[in-house]
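> Attaching a predicted model along with its sequence, questions to come.
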Amino acid sequence: MARMIGVIGGSGLYEVEGLEGAAWREVETPWGAPSDAILTGRLDGVDIAFLPRHGRGHPLDPASIPYRANIAALKTLGVTDVISVSAVGSFREAMAPGDFVVVDQFIDRTATRAASFFGPGCVAHVSLAHPTCARLADAAEAAASAAGATVHRGGTYLAMEGPQFSTLAESRMYREVWGADVIGMTNMPEARLAREAELCYVTVAMVTDYDSWHPDHGEVEITQILATAGANADKARAMIRALPGLLSGPEAPCPGGCDRALEHAILTAPAARDPQMVDRLKTIAGRVL
């Protein structure tokens, strides 16, 4: 079985050009419809599925994104590797606007979003100690560098609820006390759900601003973010074009075990499982159910 690359595009990235046989496909899941139709096609002989996280035209705010449907839809199409591209603010002087950060850790401050496919009737606990895939991170770093971006390997992403930006006190706490490197509103629970769906996942964070902590840059302004996000999107498209050459070939077991995350995660005994819940879960957990 060949690998299939899924790309989730954040603010400023709503489409990918140059796909052979490109078509927008409507996908329905047990958790409803995803944020938008999914653009599928081939790039250098590799199958690609692109999903605009906020929908084309950006109609969805971070809290209203159907995260479970998005991940389930990619899984349904056969995606094996998910590259999540996201606009972020930076807490580090060295991670400047225009730079890319290949994230490897998260702090989750979201509170209103469904964070799991599992629940009453079928309980599971996956490991999130290392929430991103090192193999995918290698490819993303190389592809972003080839696209001309300044790339930082490793960083902690603080996921906030939004839709407002941080207060100055919050920004200082996240940076100085909690040690976060970048801040965004969308990669949680996305990363959690990708792990439950046994998908390899990595975040490429595109820095647009310094949040509100930086004494020389002032508070975050949406006009500034949009201008930088537009320039970042061009580099992100170039990064995507470089990915097939780094992720082609037959599917092989993930060295980090992302594709086997549910191996020992389901605790509910078969006789005690809710049949309706199990039927829904087959979309993302059919391998173990």
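That came through fine.
> hey, let's count contacts and neighbours off CA atoms from now on
Noted.
> Number of residues surrounding Val126?
Around Val126 sit 17 other residues, with neighbours defined as other C-alpha atoms under 10 Å.
> Repeat that for Ala115.
Neighbour count of Ala115, defined by other C-alpha under 10 Å: 16.
> which residues touch the residue nearest to it when sequence neighbours are not counted?
Using C-alpha to C-alpha, 6 or more residues apart in numbering and skipping residues adjacent in sequence, the residue nearest Ala115 is Pro189, 5.1 Å away. Going by C-alpha atoms under 8 Å, 6 or more residues apart in numbering, Pro189 touches Tyr67, Asp108, Thr110, Arg113, Ala114, Ala115, Ser116.
> want to compare, so here's the second one:
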Amino acid sequence: MSKLAIIGGTGLSKLVNLERVRKRVVKTPYGEPSSPITFGELNGVDIVFMARHGYGHNIPPHRINYRANMWALKEVGVTDVVAIAAVGGINRSMPPASLVLPDQLIDYTWGRASTYFEDDLEHVTHIDFTTPYSVELRKKIKRAMYKAEIAVFDKAVYACMQGPRLETAAEIIKLERDGCDLVGMTGMPEAALARELALNYACCALVVNWAAGLEGGEISMRDIEGHAEAGMIKVEHLLKVLVYEMKVDE
């Protein structure tokens, strides 16, 4: 039986409609996770929730302890992870408030602890990362999007930048030339660590702004917050449908 975890990013520090809530602090060999793990019921289904930036949203992307986060989820029996992420839109067909299921990513980050396979190894270990997101979990999310009557964008390349600053207009031009459709700051090493732990992992990206330079002028944090708030209504609706569909499949 699968056990679903939802990782909440910017705009989703908690699930409003989560019931029968209890929290547990999980210690890991890699230090403290971003937050205690929350157990509860969503639409009558048991799930696990973690706040990627902490419940006070005070951990910047480059300081998140990704290894501890993913290890803690594995430790409590999670098998499937849906990672909610706020992103900037590069592809003009994916406007703010869109939900996007990226199928590929490019990692532009640096200096982050990005693997479990580095110390005291019996042999060097490589993971296949040709397809960085779980094909089967993406299918389930896509089906739930259709049932929730949410527009489906399921072909996109996610560019993971270092942060915490936003990008320059020239960087976005480069990312577009590289074939990127979305730009965020938390997609890696989260996805790779999930693969190393044999977790089924998929990203559900919420576009909260046009990327730098596409609209002219500065990016407004007020606009980002507004799009995030509107988009999270879709996210919560999607998750309710998803957990029910996954329960039915079992």
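Done, it's in. Just so it is clear, the model here is predicted, and its values are computed rather than measured.
> And the TM-score between these chains?
Superposed pair, TM-score by TM-score structural alignment, normalised by the length of structure 2: 0.94. Supporting alignment: 248 aligned residues with a C-alpha RMSD of 1.6 Å.
> The helix or strand hosting the residue nearest to Ala115 of structure 1: what's the following helix or strand?
Using DSSP states H and E, the element containing Pro189 of structure 1 is helix 187-196. For helix 187-196 of structure 1, the following helix or strand on the C-terminal side (DSSP H and E) is strand 200-209.
> Would you mind getting the average deviation of that next one from structure 2?
Once fitted to structure 2, strand 200-209 of structure 1 is off its aligned match by 0.5 Å on average (mean C-alpha distance after the TM-score superposition for structure 1).
> How far off centre is that strand?
Offset of strand 200-209 of structure 1 from its chain centre (C-alpha atoms, centre = their mean, to the nearest Å): 8 Å.
> Please apply the same query to stretch 175-185 of structure 1.
17 Å.
> who touches it?
62, 86-92, 107, 155-163, 174, 205, 207, 211.
> Quick one: end-to-end length of that stretch, please.
For stretch 175-185 of structure 1, the first-to-last residue distance is 16 Å (C-alpha to C-alpha, to the nearest Å).
> what's the answer for stretch 55-75 of structure 2, then?
20 Å.
> Aligned to His237 of structure 2, what sits in structure 1?
Residue pairing (TM-score structural alignment): His237 of structure 2 is matched to Ala238 of structure 1.
> Tell me how many other residues crowd the residue lying closest to that match once chain neighbours are set aside.
With sequence-adjacent residues excluded and distances taken as C-alpha to C-alpha, 6+ apart, Ala238 of structure 1 is closest to Ala147, at 5.1 Å. A count of nearby residues for Ala147 of structure 1, using other C-alpha under 10 Å, gives 18.
> Ala147 of structure 1: what's it in contact with?
Contacts of Ala147 of structure 1 (C-alpha under 8 Å, 6+ apart): Lys235, Ala236, Ala238, Met239, Ala242.
> May I see those residues organised as TSV, with secondary structure and neighbour count added?
Listed next are those as TSV, based on DSSP: H, G, I helix; E, B strand; the rest coil; neighbours: other C-alpha atoms under 10 Å:
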residue	secondary structure	neighbour count
Lys235	helix	23
Ala236	helix	28
Ala238	helix	19
Met239	helix	22
Ala242	helix	21
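> Among those residues, find me the one that's closest to Gly32 of structure 1.
Checking the contacts of Ala147 of structure 1 against Gly32 of structure 1 with C-alpha to C-alpha, the nearest one is Ala236 at 28.3 Å.
> Can you classify the residue positioned nearest the centre of structure 2 by secondary structure?
Residue closest to the average C-alpha location in structure 2 (C-alpha atoms, centre = their mean): Ala83, at 2.8 Å. When states are read from DSSP: H, G, I helix; E, B strand; the rest coil, the local structure at Ala83 of structure 2 comes out as strand.
> What residue in structure 1 is paired with it?
Using TM-score structural alignment, Ala83 of structure 2 pairs with Ser84 in structure 1.
> from what I can see its match touches Val202, true?
Yes. Proximity of Ser84 of structure 1 to Val202 meets the contact threshold set by C-alpha atoms under 8 Å, at 6.0 Å.
> ok, back up a step: what's the PyMOL line that selects buried ones from the contacts of stretch 175-185 of structure 1?
This is the PyMOL syntax for the buried subset of the contacts of stretch 175-185 of structure 1, where burial follows 16 or more other C-alpha atoms under 10 Å:
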select buried, resi 62+86+87+88+89+90+91+92+107+155+156+157+158+159+160+161+174+205+207+211
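> three-state assignment of Lys139 of structure 2?
Taking three-state DSSP, the label given to Lys139 of structure 2 is helix.
> That should have said Thr109 of structure 2, apologies.
Quick answer, by three-state DSSP: Thr109 of structure 2 is coil.
> Who are the contact partners of it?
By C-alpha under 8 Å, 6+ apart, the residues touching Thr109 of structure 2 are Cys160, Met161, Gln162, Met188.
> In this structure the second one contacts Tyr108, no?
Yes. With the criterion set as C-alpha under 8 Å, Met161 of structure 2 and Tyr108 qualify as a contacting pair; they are 5.1 Å apart.
> Counterpart of Thr115 of structure 2 over in structure 1?
Using TM-score structural alignment, Thr115 of structure 2 pairs with Ser116 in structure 1.
> got the contacts of Ala147 of structure 1 as TSV, with distance to Val126 of structure 1 columns?
Shown next, in TSV, are those (distance: C-alpha to C-alpha, whole Å):
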residue	distance to Val126 of structure 1
Lys235	34
Ala236	30
Ala238	33
Met239	30
Ala242	31
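> Next one: Ala144 of structure 1 from Gly18 of structure 1, what distance?
Looking at Ala144 of structure 1 against Gly18 of structure 1, where the rule is C-alpha to C-alpha, the gap reads 18 Å.
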